[in-house]
Every structure is written in structure tokens, then in C-alpha cells.
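[1] my questions are about this predicted structure, shown below with the sequence.
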Amino acid sequence: MATKDEKNLQKVLAKIDRMDEPARTTMQRMHKIITAAAPELKPRIWYGMPGYALHASSPVLVFFRNDERMTLGLSEKAELKPAGGEDGQLIPAAWYLEELDDVTEKRVAEIVRSAVSVNAR
């Protein structure tokens, strides 16, 4: 019998597989980057799109969407802090992308690890 985590993972993978190209390939890579950067995160569907939480029943911290644009985001449940500097009180919580290159993949992994390390305490 499949666990809740396994069922949720299958739902996330099925959701990604139903996406049109080129988003499907990009989102498959995004899923791999997120799960490699923070293997403790549990995938599940969140507002119709893939989301990742520390536990199957805890709030989603990281998500990605494929609407008009592909988006990586941090939910309001992630500990968010103002950027400071030129951005003042703006809180970085969402990033749009069209594709993944090496620099973007590295930054996605950093964002995910940061969200998890702050919220795992």
C-alpha cells in the first residue's frame, strides 16, 4: 500500500507530465532541483500546482506554477524577510522564468535550501 507521501509524489509527477512542452521539461528539471536541494521536502499538489512542505500535513514552503509564465515561489508560510539595500522593505518571494540554465538552477537550489533551513528550526 502506498504511503501518503508516495501518493502525493505521484500526483505531482502526473501534474508535471500533463504540462505542455517546453514547460513540461523545465518543470521536470525544477522538481529534480528542488528535491535534490532539500530531500526532506515532501511534494504535494498545492492550489493545483506542485508544492513542497517539510511534512505531508505542514504548510507548503516552496512551489512552482505554470500559468502564463513559469514561477518559482515561496509561500506566506516560509519565513520571509525584507531584502534591504536598494529593495528596502520588499520581500523577495517569487521569481519568473522561461527556462533553466546553470546559473538559474544554482539560484533555485539556493532559494530552496534557504527557505528550508530557516523554517526547519
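    Arrived safely. Numbers count the residues shown, from 1 in each chain.
[2] hey, let's count contacts and neighbours off CA atoms from now on
    Will do.
[3] other SSEs contacting the longest helix along the chain?
    In the chain, taking DSSP state H as the definition, the longest helix is helix 102-119. Judged by 3 or more Cα pairs under 8 Å, 6 or more residues apart in numbering; DSSP states H and E, helix 102-119 is in contact with helix 23-37, strand 60-66.
[4] including distance to Lys81 and mean neighbour count, could these go into JSON lines?
    Listed next are the helices and strands packed on helix 102-119 as JSON lines, based on distance: least, Cα to Cα, whole Å; neighbours: other Cα atoms under 10 Å:
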{"stretch": "helix 23-37", "distance to Lys81": "21", "mean neighbour count": "18"}
{"stretch": "strand 60-66", "distance to Lys81": "14", "mean neighbour count": "23"}
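[5] returning to what we had before: tilt between the longest helix of the chain and helix 23-37?
    If you take axes from the mean of the first three to the mean of the last three Cα atoms, to 10 degrees, helix 102-119 sits at 50 degrees to helix 23-37.
[6] can you list the helices and strands packed on helix 102-119 in JSON lines and add distance to Val112?
    Listed next are these as JSON lines, based on distance: least, Cα to Cα, whole Å:
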{"stretch": "helix 23-37", "distance to Val112": "6"}
{"stretch": "strand 60-66", "distance to Val112": "7"}
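[7] try it against this one:
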Amino acid sequence: MPRSKKTADETTDQADAAGGFSDVERAAMKERAAELRSSGRGGKKKADDLANVLAKIAEMPQPDRGMAERIHTIVTAVAPHLDPKTWYGMPAYADENGKVVCFFKGADKYDSRYATLGFEEAARLDDGSMWSTSYALTDLTDADATKIEALVARAVS
């Protein structure tokens, strides 16, 4: 069966033929650069970071928004000492050193078939010589929420 040709619109979000970054990847890097430029210390920054995370979540289409809201609630309840912040334009939660412990990447951001709950190196999920650091989500059931609570608790233990 022959492949259908992609339109110009379909290729704008893909890496160029020379192996460059896609438009979406470039936008995420620009968001990260802006985040770094605006980083500072103190309560105002934490309040601004929280407002930015909530704004990013509010911008998400469903079902990403619903999952991100629920994950935000879980993380802030299980690990209230983690600071919400945006990270490459995604909601993330950082430790006292500013290192990202976990993040949520909506499916819509990269036109993926699933959203991702990811954990970075600051998360203490080590289990032998191999362990999972990201989880695909198409929905967030009560059973999933219970697993996420346990993962977050373990990540910050």
C-alpha cells in the first residue's frame, strides 16, 4: 500500500531533512531560555512559578488538562516541599536545589498519542540497575492516581 504524502503543514512540526529541530522543539527551547532568564529567588518567584504552572495547565486541551490538574493536586499533596515551576514549557516540580523531580508533558504538546509523567535524576526511584523514569498516560483512573502517589512519595524519600 503506498504511503500518503505529507502536506507542508504536516511537516512543519517535524525535524528538517538536515536533522535540525522541529518548530515545536525550537519553541520548547525558547520557553526554557525564558524560564532561565526569569529565574530568581524568594517568595515572589515561587508565587510566579506556581501561577505559570497553573496557566500552562489551563492552556492545555482536554484530556491533558484534566490529567495535569490531577497530577498537580497529587504532587502538591504528597510532596508539598516540591516547588511547581515550568520546565521546557511543561508543569514540573523541583526540589530545594531547583532540580526537577517530576514533570507532566501533555500529549497535545508534541502531537503524541499519550501524555507523559516523567521523573528526572533528582527522583529517588532507583531499583537495581534498571528502572522506569517515564509513564505513558491516556487517562488517569483512581488506580493510576494511587500509583502516582506512591511513585511521587518514593521519588522524594
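    That came in fine, so what should we check first? Computed from a predicted structure; not experimentally measured.
[8] any chance you could map the helices in the second structure?
    For the second structure, the helices defined by DSSP H occupy 8-11, 23-38, 43-59, 64-78, 142-155.
[9] most tightly packed of those?
    helix 64-78 (a mean of 19; mean count of other Cα atoms under 10 Å).
[10] quick one: that helix to the first structure mean distance?
    Superposed on the first structure, helix 64-78 of the second structure shows a mean distance of 1.0 Å to its aligned residues (mean Cα distance after the TM-score superposition for the first structure).
[11] if we can go back for a sec, make TSV out of the helices of the second structure and add distance to Ala122 of the second structure.
    What follows is the helices of the second structure, written out as TSV (distance: least, Cα to Cα, whole Å):
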stretch	distance to Ala122 of the second structure
helix 8-11	35
helix 23-38	19
helix 43-59	19
helix 64-78	15
helix 142-155	8
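[12] nearest to Ala115 of the second structure, of those helices?
    Evaluated over these, closeness to Ala115 of the second structure peaks at helix 64-78, with 6.9 Å, by Cα to Cα.
[13] and that closest one, what does it pack onto?
    Packed against helix 64-78 of the second structure by the contact rule (3+ Cα pairs under 8 Å, 6+ apart) you find helix 43-59, helix 142-155.
[14] could those helices go into JSON lines alongside distance to Leu36 of the second structure?
    JSON lines is the format used below for these (distance: least, Cα to Cα, whole Å):
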{"stretch": "helix 43-59", "distance to Leu36 of the second structure": "12"}
{"stretch": "helix 142-155", "distance to Leu36 of the second structure": "24"}
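[15] and Ala27 of the second structure, which of these is closest to it?
    Closest approach to Ala27 of the second structure among those (Cα to Cα): helix 43-59, 14.1 Å.
[16] show me the contact partners of the closest one.
    Residues outside helix 43-59 of the second structure that contact it (Cα atoms under 8 Å, 6 or more residues apart in numbering) are 39, 65, 68-69, 83-86, 89-92.
[17] hmm, back to that, the helices and strands packed on helix 102-119 of the first structure: which one's closest to Asp101 of the first structure?
    For Asp101 of the first structure, the closest of these is helix 23-37, at 9.9 Å, according to Cα to Cα.
[18] what's the angle between that closest one and strand 60-66?
    Interaxial angle of helix 23-37 of the first structure relative to strand 60-66 (the same axes, to 10 degrees): 160 degrees.
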